[in-house]
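*Asks:* prediction below, plus the sequence it came from.
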Amino acid sequence: MTSGIGVLPSQRIEQMIGAGTLAGTPAILTDQIQPASLDLRLGDTAYRVRASFLAGEGRTVAGRLDEFEMHRIRLDGGAVLEKGAVYVVPLMERLALPEGIQAVANAKSSTGRLDLLTRLITDEGVEFDRIAPGYTGPLYAEICPQSFSVLVRPGMRLNQIRFRDGQAVLTDDELQERHARHKLVDGVAQIDHGLAFSVDLKPRAGDLVGYRAKPHTGVIDLDRIGHYDPAEYWEPIHTDEGRIILDPGAFYILVSREAVHIPPDCAAEMAPYLAMAGEFRVHYAGFFDPGFGHDAAGGAGSRGVLEVRCHEAPFVLEHGQVVGRLVYERMAAVPDTLYGAGIKSNYQGQGLKLSKHFKAVSG
């Protein structure tokens, strides 16, 4: 039942834990297992380093820390990771991947919405967030707060890892077939090496189109849910022109025009659009679980929140402009539990929404 080719579902991840392919100290908790991924937990020490790095072939992360460490911080009781600094935190989990199974990591949704750059690194790694089949060893999170300083503790979950058996990406023809059966978006499906999505700058009600992170704010305790006043951290963006100008270096929360649907037998990853389309980057946390926007009774999908950072030059972003694409992947089997179905899924049915740490915006 779980031996198919594709992204491994929750029940297969449970089997991997039972077999010791996935292990943790302390032991991995049941609620870390998501429909198609595993949440990873911070260990008890953060290493402040001079610069971001990859271990490189034949080298270990521990060895590179000896080169780049400035000082270390115990996370017991809570510690602040400062905006603009780079930290490496050993994770509680480790891998012993069999040949044929590769792993890919992403920041969790709430992590990305805080502009908290979090990437997975491993011994002998030559890429961020990518782990080759057969890897055996520890896992580390590189954390660089971009807009807000954050308070973290051991066991917090900032990123997640998923596992693939063989080729999982759906071709455009397969996507067309899925759209005909499941209606992947609520409008016209633009399919070209994935499903294109665009930005919504003409809301159906009002003129609020997004938020821009304020430059000088207080610390955010990542354990505090629904606690912070958005006005202290975010500047609302209003427009009735259907366009905004992105400022270099600024971070924005926007929303897709399309309502997205991920069928139970698929997962999806948000990929950036062609660099030639503009001087900005969309997405930090780009993984969509099976069941996102899905309603067995016939739901209309959920819109994707866009985490946007402008690069060197101011850039005009206009309503309906294509800013990215969703790369759909087949699941090796339908997960036992889908996103939003009886698990803690914070963003099912969402529109424009800040991370779960902020109070709901009225109106």
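*Replies:* Done, it's in.

*Asks:* can we go C-alpha only for contacts and neighbour counts from here?
*Replies:* Fine.

*Asks:* need the strands for the stretch 151-300 of the chain, in chain order.
*Replies:* 157-165, 195-198, 208-213, 220-221, 234-238, 243-246, 251-260, 266-272, 280-282, 287-288 (DSSP state E, counting those that start in this stretch).

*Asks:* and the contacts of the fourth one?
*Replies:* Applying CA atoms under 8 Å, 6 or more residues apart in numbering, the contact partners of strand 220-221 are 148-152.

*Asks:* at 6 Å what do you get?
*Replies:* 150-151 (CA atoms under 6 Å, 6 or more residues apart in numbering).

*Asks:* for the second one, same thing?
*Replies:* Here strand 195-198 makes contact (CA under 6 Å, 6+ apart) with 190, 256-257, 320-326.

*Asks:* dump those residues to a markdown table, plus neighbour count.
*Replies:* Output for the contacts of strand 195-198, formatted as a markdown table (neighbours: other CA atoms under 10 Å):
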| residue | neighbour count |
| --- | --- |
| Gln190 | 14 |
| Ser256 | 24 |
| Arg257 | 24 |
| Gly320 | 17 |
| Gln321 | 16 |
| Val322 | 19 |
| Val323 | 24 |
| Gly324 | 23 |
| Arg325 | 22 |
| Leu326 | 23 |
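
*Asks:* farthest pair within those?
*Replies:* Spatial extent of the contacts of strand 195-198 (CA to CA) is set by the pair Gly320 and Leu326 at 15.8 Å.

*Asks:* buried set for the helix or strand hosting Gly63?
*Replies:* Assessed by DSSP states H and E, Gly63 sits inside helix 61-68. Using 16 or more other CA atoms under 10 Å as the test for burial, helix 61-68 gives 61, 64-65.

*Asks:* second one coming, line it up with the first:
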Amino acid sequence: MTDAHTAGILPCQTIEDLIAQEAITAQTPFDVDQVQPASLDLRLGARAWRVRASFLPGLGRRVTERLKDVAMHELDLTRGAVLEKGCVYIAELQEHLKLPLNVSARGNPKSSTGRVDVFVRLLTNHSRAFDDVDAGYTGPLYMEIAPQTFSVLVRSGTRLNQLRLKRGEPAKLSVRSVGVDLSPGMGGIVGFRGRRHAGVVDLDHVDGHDPRDYWEPLETRHGELLLDPGEFYILASKDDIEIPVLEAAEMTPIDPSVGEFRVHYAGFFDPGFGTEEASAVGSKGVLEVRSHETPFLLEDGQTVARLVYEPLTARPARLYGEGGSHYQRQGLKLSKHFKAWS
């Protein structure tokens, strides 16, 4: 049972209470699987806009006000639309917030979004930072979408990001370093590199794409991998990752001084991931890696990211993987949009 005075991440049953209390509403009925163990999936609304520049509305300004300055044309997502790589879009979301004064929130891409190199960030009215939602916020939600490697097909209802809600600030957080696995496995494959001139990825089509049309397998004989500037890689963590049932975690990039690359666009890990209780022992963290302006040589086991653990206010009624998951017992694995590599 949730302690109303406990600081931490809100579990699924508390999120469902907020929905019942209309602190979270939506333009259409919520999907039955929309509430995750410690987060809420967010859905694209009816409209998106191609914009000439990313922006933050800033204090005292609404997203729609800033859109007038940067919008190039409007897209009807009810009919489906292709979002082209190298372009930036702003989309309205179906969900609307009226948060209690002691509840804040944070957005993050879903795992499947990060694994196809689609960069997404949450926007709210009056926001001065992406992804962060102030405690007590009342208003609509928007998303910035910037496909990097593949053009993608989306529709109204497509889920690209998720919202984690939090009461107060926990007194203590724990941090764990994450290394990269470059030891040969799966027939010698240590990772995948996105093909630059692949076709469109339909983000609602599960197991619907031949991975060889989109990805190049990578092998190494010496436990090293040279990252080329501007390329996108899928790699795996060296060690298994476990998230205790009373905690949630977020994978964050390491200090840029350690290496000229970015790891993990999609960073939320739900309680129960990789634990015996969730029957998912042996789950790796999949790393979405993009090198910046200079080539960088990665070595097997090198630290590339950090996991930050936060407590939950109560044990979630459901744990990660219960009822099935595309990433249960995962090793090196592409997103759910692709058939298994063979």
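*Replies:* Looks like it came in fine. For clarity, every value in this text was computed on a predicted model and none was experimentally measured.

*Asks:* can you pull the TM-score for these?
*Replies:* Laid over one another, the chains give 0.97 as their TM-score (TM-score structural alignment, normalised by the length of structure 2), with 340 aligned residues with a CA RMSD of 1.3 Å.

*Asks:* could the strands of the stretch 151-300 of structure 1 be laid out in CSV, adding distance to Gln176 of structure 1?
*Replies:* Output for the strands of the stretch 151-300 of structure 1, formatted as CSV (distance: least, CA to CA, whole Å):
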stretch, distance to Gln176 of structure 1
strand 157-165, 22
strand 195-198, 9
strand 208-213, 30
strand 220-221, 42
strand 234-238, 35
strand 243-246, 30
strand 251-260, 14
strand 266-272, 14
strand 280-282, 24
strand 287-288, 19
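
*Asks:* my read is Thr113 of structure 2 is in a helix, agree?
*Replies:* Yes - under DSSP: H, G, I helix; E, B strand; the rest coil, Thr113 of structure 2 falls within a helix.

*Asks:* out of the contacts of strand 195-198 of structure 1, name the ones that lie in strands.
*Replies:* In this view, the contacts of strand 195-198 of structure 1 that belong to strands under DSSP state E are 256-257, 322-326.

*Asks:* residue contacts, Arg243 of structure 1?
*Replies:* So Arg243 of structure 1 contacts 317-319 (CA under 6 Å, 6+ apart).

*Asks:* leaving out sequence neighbours, find the closest residue to the counterpart of Pro184 of structure 2 in structure 1.
*Replies:* In structure 1, the residue matched to Pro184 of structure 2 (TM-score structural alignment) is Pro203. Leaving aside its chain neighbours, Pro203 of structure 1 sits nearest to Val209 (6.7 Å; criterion: CA to CA, 6 or more residues apart in numbering).

*Asks:* before we move on, back to that, now the contacts of Arg243 of structure 1 as CSV including distance to Ala297 of structure 1?
*Replies:* Output for these, formatted as CSV (distance: CA to CA, whole Å):
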residue, distance to Ala297 of structure 1
Leu317, 36
Glu318, 34
His319, 31
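
*Asks:* make TSV out of the residues you listed and add neighbour count and distance to Asp129 of structure 1.
*Replies:* Below are these laid out as TSV (neighbours: other CA atoms under 10 Å; distance: CA to CA, whole Å):
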residue	neighbour count	distance to Asp129 of structure 1
Leu317	19	29
Glu318	17	31
His319	18	32
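
*Asks:* Lys214 of structure 1: which of the residues you listed is nearest?
*Replies:* So of those, ranked by how close each gets to Lys214 of structure 1 (CA to CA), first place is Leu317, at 19.7 Å.

*Asks:* ok, now which ones touch the closest one?
*Replies:* With contacts defined as CA under 6 Å, 6+ apart, Leu317 of structure 1 is in contact with 243-244.

*Asks:* secondary structure class for it?
*Replies:* strand.

*Asks:* what's the distance between the residue nearest the centre of structure 1 and Leu29 of structure 1?
*Replies:* For structure 1, the residue nearest the mean C-alpha position is Ala285 (2.0 Å; CA atoms, centre = their mean). Here Ala285 of structure 1 is placed at a distance of 22 Å from Leu29 of structure 1 (CA to CA, to the nearest Å).

*Asks:* Asp240 of structure 1: neighbour count?
*Replies:* Residues within reach of Asp240 of structure 1, counting by other CA atoms under 10 Å, total 13.

*Asks:* against structure 2, where does stretch 65-83 of structure 1 fall?
*Replies:* Taking TM-score structural alignment, stretch 65-83 of structure 1 hits residues 67-85 over in structure 2.

*Asks:* assess the claim that His357 of structure 1 and Leu222 are in contact.
*Replies:* No - using CA atoms under 6 Å, His357 of structure 1 is not in contact with Leu222; the gap is 7.0 Å.

*Asks:* aligned counterpart of Gly293 of structure 1 in structure 2, please.
*Replies:* Aligned partner of Gly293 of structure 1 by TM-score structural alignment: Gly274.

*Asks:* which residues does that match contact?
*Replies:* 241-242, 280-281, 283.

*Asks:* repeat for Pro98 of structure 1
*Replies:* Gly134.

*Asks:* map it across to structure 2 for me.
*Replies:* Under TM-score structural alignment, Pro98 of structure 1 pairs with Pro100 in structure 2.

*Asks:* any idea how many residues pack against the closest residue to Phe192 of structure 2 other than its chain neighbours?
*Replies:* With CA to CA, 6+ apart as the criterion, Phe192 of structure 2 has its nearest non-adjacent residue at 4.5 Å, and that residue is Pro217. Per other CA under 10 Å, the neighbour tally for Pro217 of structure 2 reads 16.
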